[in-house]
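S.K.: sequence first, then the predicted structure, then my questions.
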Amino acid sequence: MTNLYMVRHAHSIYTPDEMGRPLSKKGLLDAKQIINLLKKEDIHIAISSPYKRAFQTIEGVSNYFKLDIQIEFELRERTLSSYPIDDFETAITKVWEDPSFCLKGGESNTIAQQRGIACIFKILEKHKGKNIVIGTHGNIMVLIMNYFDAKYGFDFWKNLQMPDIYKLSFEDTNLKSISKVLVSELL
């Protein structure tokens, strides 16, 4: 079995700089707790989105297991638009209602999902039989999970925590199970 521990980043400080946006003080404290959740999982590989908040969220786990974090650009958050959005709720609802819809300069659910899934299959092929922690983001994480099971959709995304962890277990590239790692017990 190959186990992917998909970690949605902890709370971050909003800035328009998607790449450099850091975790907040609360996010940094919560990220430390992730070590306690995953230290019994014998993590072999650490992979992150290039975004600072995702990297920071799994950094403690990678340090605990003495792993370098590999950056996978394809695990970055989906681009909603290339311009500021006045009504985020309406925009995010629309892209989830119509998987092929995208705002100017943004990615549709279909395009973002294809990007994320291609990366996941590459990881599964390269790291068969390993336990892998992956620092990522809410939308792209749920789009990846949705590829395997449609119950992981917009309503599921709306109820995610920061941070949140889901374990996806695979035999080769066949998903066998998805289970939640109970972050709320530590936070």
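M.R.: Structure's in. What do you need?
S.K.: please count neighbours and contacts with C-alpha atoms only from this point.
M.R.: Noted.
S.K.: check the gap between the residue sitting nearest the centre point of the chain and Asp86 for me.
M.R.: By CA atoms, centre = their mean, the chain has its centre lying nearest to Thr136, at 2.8 Å. Using CA to CA, to the nearest Å, Thr136 is found at 25 Å from Asp86.
S.K.: try Leu175
M.R.: Taken as CA to CA, the span from Leu175 to Asp86 is 38 Å.
S.K.: A further structure is provided below for comparison with the first:
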Amino acid sequence: MTVVYFIRHAEPNYKNHNDELRELTEKGLADRKLVTEFLRDKDIDIVLSSPYKRSIDTVKHFADKYGRQVITIPDFRERKVDSVWIDDFTSFSEQQWKDFDYKLTDGETLREVQSRNIAALEWVLKEYKNKNIVVGSHGTALSTIINHYDTSFGYLSFKKIKAIMPWIVKFTFDGNLLQSIEMINV
């Protein structure tokens, strides 16, 4: 069995509008210790992450404590909303979940995000078969992965987890076949 723990990042500093460099808040820095505590007895073999700072920093506390390197996988990055900051993110998100092909001028559709993240996950399942894996992730990216395996996970489910940071979702696979999904609040 391959077990993948997707870790949605801890609380970010939304005053920083640079999606790639957005850091964790003081609360986020403290809360990443909850992730380390949760993972301490899970026999983790490898730590992967989106290349975005908030995701790396959320799993890096665990990696540093247990002598693991954080390997970034660019395709696990969060969705690109647009080249400008979106003030009404709620309406935008709702529209995207209603129409997986909806995007702003310089953004990505949820279908594109899902395809990219699933391709990355399939590579991980092949590369690290029968390992216990951590992946630093994001709310939307992770939600599209869940939706790929369980289409009942849509906008209302996304809305429920929107404020939960950090958040852990455990996927168990036999080869490439999903055996279970467990959503964990730490």
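M.R.: Thanks, I have it. The shown structure was predicted, so the numbers you read here are calculated from the model rather than taken from an experiment.
S.K.: and the TM-score between them?
M.R.: Once the chains are laid over each other, their TM-score by TM-score structural alignment, normalised by the length of structure 2 reads 0.95; 183 aligned residues with a CA RMSD of 1.0 Å.
S.K.: all helices of structure 1, in order?
M.R.: With helices called from DSSP state H, structure 1 shows them at 25-38, 52-64, 88-97, 109-126, 138-148, 154-158.
S.K.: what's the match for Thr178 of structure 2 in structure 1?
M.R.: For the record, residue 178 of structure 2 is Leu, not Thr. Using TM-score structural alignment, the equivalent of Leu178 of structure 2 in structure 1 is Leu175.
S.K.: surely that match touches Tyr147?
M.R.: No - with contacts counted by CA atoms under 8 Å, Leu175 of structure 1 stays clear of Tyr147, the gap being 10.3 Å.
S.K.: now do Ser82 of structure 1 against Lys122 of structure 1, distance only.
M.R.: From Ser82 of structure 1 to Lys122 of structure 1 the distance is 28 Å (CA to CA).
S.K.: hmm, I typed the wrong one, I wanted Asp68 of structure 1.
M.R.: Per CA to CA, Asp68 of structure 1 is found 18 Å from Lys122 of structure 1.
S.K.: how far does stretch 142-159 of structure 2 sit from the chain's center?
M.R.: Put simply, stretch 142-159 of structure 2 sits 12 Å off its chain's centre (CA atoms, centre = their mean, to the nearest Å).
S.K.: quick check: end-to-end length of that stretch?
M.R.: 13 Å.
S.K.: equivalent analysis for stretch 103-111 of structure 1, please.
M.R.: End-to-end distance (CA to CA), stretch 103-111 of structure 1: 12 Å.
S.K.: ok, average deviation of stretch 110-126 of structure 1 from structure 2?
M.R.: Following the fit onto structure 2, the mean deviation recorded for stretch 110-126 of structure 1 is 0.4 Å by mean CA distance after the TM-score superposition for structure 1.
S.K.: could you tell me where that stretch falls in structure 2?
M.R.: Stretch 110-126 of structure 1 lines up with residues 111-127 of structure 2 when matched by TM-score structural alignment.
S.K.: circling back to that earlier point, which one of Leu175 and Asp86 of structure 1 has more residues nearby?
M.R.: Comparing Leu175 of structure 1 with Asp86 by other CA atoms under 10 Å, the one with more neighbours is Leu175, at 16 against 8.
S.K.: and Asp155 of structure 1, what pairs with it in structure 2?
M.R.: Using TM-score structural alignment, Asp155 of structure 1 pairs with Leu156 in structure 2.
S.K.: distance of that match from Thr90 of structure 2?
M.R.: For Leu156 of structure 2 relative to Thr90 of structure 2 (CA to CA), the value is 12 Å.
S.K.: so what sits against both of these two?
M.R.: With contacts taken as CA atoms under 8 Å, 6 or more residues apart in numbering, not a single residue reaches both Leu156 of structure 2 and Thr90.
S.K.: what sits closest to Gly135 of structure 1 if chain neighbours are left out?
M.R.: Ser48 (4.4 Å; CA to CA, 6 or more residues apart in numbering).
S.K.: mind listing what the one you found touches?
M.R.: Contacts of Ser48 of structure 1 by CA under 8 Å, 6+ apart are 54-55, 58, 69-72, 75, 134-136.
S.K.: what about Tyr108 of structure 1, distance to Ile92 of structure 1?
M.R.: Not Tyr; residue 108 of structure 1 is Ser. 10 Å.
S.K.: oops, could you answer that again for Glu125 of structure 1 instead?
M.R.: 32 Å.
S.K.: now do Ile165 of structure 1
M.R.: 22 Å.
S.K.: equivalent analysis for His44 of structure 1, please.
M.R.: Using CA to CA, His44 of structure 1 is found at 35 Å from Ile92 of structure 1.
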